[in-house]
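Asker: Got a sequence here, can you build the structure:
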Amino acid sequence: MQTQTFHWISSFLEAQAAELGAATNTLLAYGRDLKDFDVFLSRRGSDFMQAAKADVEAYLVHCDAQGLAKSTRARRLSAIKQLYRFAFEEGLRTDNPAIQIAGPGQDKRLPKILSEAEVDALLEAARASGRSQADQTRNTCLMELLYATGMRVSELVGLPISATRGDPRLLLIMGKGGKERMVPLSPPARTALTEWLLMRDKQDEAAQAKRLPVSRHLFPSRGASGHLTRHRFYLLIKEFAVAGGVDPAKVTPHTLRHAFATHLLAHGADLRAIQTMLGHADVATTEIYTHVLEERLSELVLEHHPLAKEGKRKSAGRISSDGQ
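Answerer: Below you'll find the model as predicted:
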């Protein structure tokens, strides 16, 4: 396998594990599928960087000719689509050759939903989680910023401390492909950020007194990256879920991003504004949240409306007849 190909696949799988909490078996399947696609491309004198829509379509025809099941072909296309979406967001490519290719009859999966009460439970758990006051203050800031802005986890953990100085009502985020966007902060997020900055300043003063270097990151770490890793934050948010009584299977950094969007939409926010805050290049990507909201509203009606229950529906019919 070429170095470039290995870098693409390994980086993609790392992001899937850290941001979406993909299971080990899922990651292994994605890895096998993408290696198979890479072999097919190499036979055509191409690779991940050069592949066009026609190459992806030819690969699907190849898979069909091999007699692969529809579910297997759908999974392979899903892996390719997600790889190229990741590559586009990371700036590895300026286009997505698989975006308009329809799968073999697979339904589009909607993102998992966290209720506002569940998010509140996660935030409360973060405030009480940690071995020290510094840990608790940092954890609170992490969660408040994530929920207030809908940032990608890579954007959150990699925030430079310089981006948080100045006006605390707005946060400058460096998105995928080097694109910057300004996102407003909620009052709880501003408070959490202010408290963490005070603690960070004290840490920097202590380091300078010992003639040690200070970190340029808002959430520093001793690791090679210099900041909290996506994987470490993924583990933290699972800990918050357990502590807060929220099903850990529902909670990943990405579901907090989904919660940000769906809760804003539920409270009347404009779809274009949500698109801008999420950093989506195309509003079509953001429109999935309208489907999430519609599905949730339908569930609420079926669960709680008195006429949705068969017994009461019959009773209502009798009342209507008596009244005529």
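
Asker: When you work out contacts or count neighbours from here on, use the C-alpha atoms and nothing else.
Answerer: Fine.

Asker: Could you report the neighbour count for residue 144?
Answerer: 26 (other Cα atoms under 10 Å).

Asker: check contacts around the residue nearest to it when sequence neighbours are not counted.
Answerer: Counting by Cα to Cα, 6 or more residues apart in numbering, residue 144 lies nearest to residue 189, which is 4.9 Å off, once chain neighbours are set aside. Contact partners of residue 189, counting by Cα atoms under 8 Å, 6 or more residues apart in numbering, are 141, 144, 145, 148.

Asker: Of the residues you listed, just say which sits nearest to residue 206.
Answerer: Within the contacts of residue 189, proximity to residue 206 (Cα to Cα) peaks at residue 141, which comes in at 21.0 Å.

Asker: and the gap between the residue nearest the centre of the chain and residue 153?
Answerer: The geometric centre of the chain, computed from its C-alpha atoms, lies nearest to residue 254 (Cα atoms, centre = their mean), at 2.5 Å. As for residue 254, its distance to residue 153 is 7 Å (criterion: Cα to Cα, to the nearest Å).

Asker: Would you do the same for the sequence below? I want to compare the two.
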Amino acid sequence: MSGDGVDAFLEMQAAERGAALNTISAYARDLGDMMQALHARGISPLDAGEGDLRDYLSGLARQGLAPRTQARRLSCLKQYFLFLAREGLRPDNPAALLEAPRLDTPLPRFLSEAEVTTLLAACEPEGDATPARRRRLLMARAALEMLYASGLRISELLSLPRRALDAAPGMMLVRGKGGRERMVPMSARARAAARTLMDLDAGRKSPYLFPGRGAARPMTRQGFDRIMHDVALRAGLDPQRLSPHVLRHSFATHLLAHGADLRALQVLLGHADIATTQIYTHVMLDRLRDAVAQHHPLSAMHDAAAT
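Answerer: Reported below is the predicted structural model:
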């Protein structure tokens, strides 16, 4: 184990918590930035106190880093110093009592149900479409149907193997964050769109449902974004409003609007903590407000008195 425990900490995140490579890289950058700031003051992370870490975090604010970035850095520090304490590299966790900056919680951006319908209709190939054009639109249709029907993350969609559709009818097995697996719903429309794409791609011999230019690798996020941009224009939508996460938000928002339970939504989205799912409660609040307006006796009396 290195003297500052960083390498061991990163190995633990990967081995025990199944952290993704991007997460590990972000932790390494965040800890490297903190180490540089502490070393500039002649302080080792094994000796740093709560005041030293407060000074470091204050410096982030003075540099103009966004509150969300500051909160992410603090989360990394808390985990790192807790790891040092548990491994006996220092007797305490100086980050334990540090508080993250207040964060505004923006409402999730989503499409209306009518806009989703228009978007899917825009994926219909023209009668004189070239084979390449036809495949591109059928791929877009399969991807959009699956994202909207199941609330998948884009990383989950693009890494789907062809055998993902072999699960029980109406369901699909997905490997999400941290390697956690979950079953997600798969509508008949989405399954049919995916099967059409699979039949078209049978000659590619790719293990992926959405293969990239090289059959051995899945489509890249950049390639997928270009397809979404084109489809948005065909549908008459601002491409800036369309992204895989907007479709995930649309899936969740529309489910809640039609009466779905928040706990069920947590499972469908693969959220480890229901607090993450609660960003969608704005839909439930609207529904509750409408219910009171329609059914509460005093609300009815108020409406009658106003007329």
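
Asker: still on that earlier bit, who touches both of residue 254 and residue 153 of structure 1?
Answerer: Joint contacts of residue 254 of structure 1 and residue 153 (Cα under 8 Å, 6+ apart) are residue 19.

Asker: mind listing the helices for the stretch 151-300 of structure 1?
Answerer: Using DSSP state H, counting those that start in this stretch, the helices found in the stretch 151-300 of structure 1 span residues 153-157, 187-209, 230-244, 253-266, 271-278, 283-286, 288-304.

Asker: Just tell me what the residue nearest to the centre of structure 1 corresponds to in structure 2.
Answerer: Correspondence of residue 254 of structure 1 to structure 2, assessed by TM-score structural alignment: residue 245.

Asker: quick one: stretch 3-17 of structure 1 to chain centroid distance?
Answerer: Computed by Cα atoms, centre = their mean, to the nearest Å, the chain-centroid distance of stretch 3-17 of structure 1 equals 17 Å.

Asker: er, stretch 77-88 of structure 1 actually
Answerer: For stretch 77-88 of structure 1, the distance to the chain centre is 15 Å (Cα atoms, centre = their mean).

Asker: what do you get for stretch 75-86 of structure 1?
Answerer: With Cα atoms, centre = their mean, you get 16 Å for stretch 75-86 of structure 1.

Asker: same thing with stretch 263-278 of structure 1?
Answerer: That offset, for stretch 263-278 of structure 1, works out to 16 Å (Cα atoms, centre = their mean).

Asker: next one: stretch 275-286 of structure 2
Answerer: In this view, stretch 275-286 of structure 2 has its centroid 16 Å away from the chain centroid, taken as Cα atoms, centre = their mean.

Asker: just stretch 65-85 of structure 1 next, same as before
Answerer: 22 Å.

Asker: Same check on stretch 262-270 of structure 2?
Answerer: In terms of Cα atoms, centre = their mean, the centre of stretch 262-270 of structure 2 is found 13 Å from the chain centre.

Asker: Read off where it ends up in structure 1.
Answerer: The aligned range for stretch 262-270 of structure 2 is 271-279, by TM-score structural alignment.

Asker: Can you give me the buried ones in that stretch?
Answerer: 271, 274, 275, 276, 277, 278, 279 (16 or more other Cα atoms under 10 Å).

Asker: which of the contacts of residue 189 of structure 1 lies closest to residue 38 of structure 1?
Answerer: Distances from residue 38 of structure 1 to the contacts of residue 189 of structure 1, taken by Cα to Cα, are shortest for residue 145, at 38.2 Å.

Asker: I'd like to know how far that closest one sits from residue 83 of structure 1.
Answerer: Distance from residue 145 of structure 1 to residue 83 of structure 1, by Cα to Cα: 27 Å.

Asker: Next: residue 127 of structure 1.
Answerer: Residue 127 of structure 1 is 35 Å from residue 83 of structure 1, by Cα to Cα.

Asker: quick one, which of the two is more surrounded?
Answerer: Using other Cα under 10 Å, the more surrounded residue of residue 127 of structure 1 and residue 83 is residue 83, with 23 against 20.

Asker: show me what contacts that one?
Answerer: Taking Cα under 8 Å, 6+ apart, one finds 9, 12 in contact with residue 83 of structure 1.

Asker: picking up where we left off before, need the helices of the stretch 151-300 of structure 1 in JSON lines with distance to residue 20 of structure 1, can you?
Answerer: Converted to JSON lines, those look like this (distance: least, Cα to Cα, whole Å):
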{"stretch": "helix 153-157", "distance to residue 20 of structure 1": "10"}
{"stretch": "helix 187-209", "distance to residue 20 of structure 1": "23"}
{"stretch": "helix 230-244", "distance to residue 20 of structure 1": "9"}
{"stretch": "helix 253-266", "distance to residue 20 of structure 1": "6"}
{"stretch": "helix 271-278", "distance to residue 20 of structure 1": "16"}
{"stretch": "helix 283-286", "distance to residue 20 of structure 1": "17"}
{"stretch": "helix 288-304", "distance to residue 20 of structure 1": "17"}
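
Asker: What is the equivalent residue in structure 1 for residue 208 of structure 2?
Answerer: So, by TM-score structural alignment, residue 208 of structure 2 is matched to residue 217.

Asker: correct me, but that match touches residue 163?
Answerer: No: Residue 217 of structure 1 is beyond contact range of residue 163, at 9.4 Å (criterion: Cα atoms under 8 Å).

Asker: the more surrounded of those two?
Answerer: Comparing residue 217 of structure 1 with residue 163 by other Cα under 10 Å, the one with more neighbours is residue 217, at 19 against 16.

Asker: gap between that one and residue 151 of structure 1?
Answerer: In terms of Cα to Cα, residue 217 of structure 1 sits 16 Å off from residue 151 of structure 1.

Asker: Where do the helices of the stretch 1-150 of structure 1 begin and end?
Answerer: Under DSSP H, counting those that start in this stretch, the stretch 1-150 of structure 1 gives helices at 3-20, 24-43, 53-65, 70-89, 116-128, 133-149.

Asker: Tell me what angle the third one forms with helix 70-89.
Answerer: Meaning helix 53-65 of structure 1. Counting by axes from the mean of the first three to the mean of the last three Cα atoms, to 10 degrees, helix 53-65 of structure 1 lies at 160 degrees to helix 70-89.

Asker: Please apply the same query to the last one.
Answerer: With the same axes, to 10 degrees as the criterion, the two stretches helix 133-149 of structure 1 and helix 70-89 enclose an angle of 100 degrees.

Asker: Just the buried residues of helix 133-149 of structure 1, please?
Answerer: Buried residues in helix 133-149 of structure 1 (16+ other Cα under 10 Å): 135-149.
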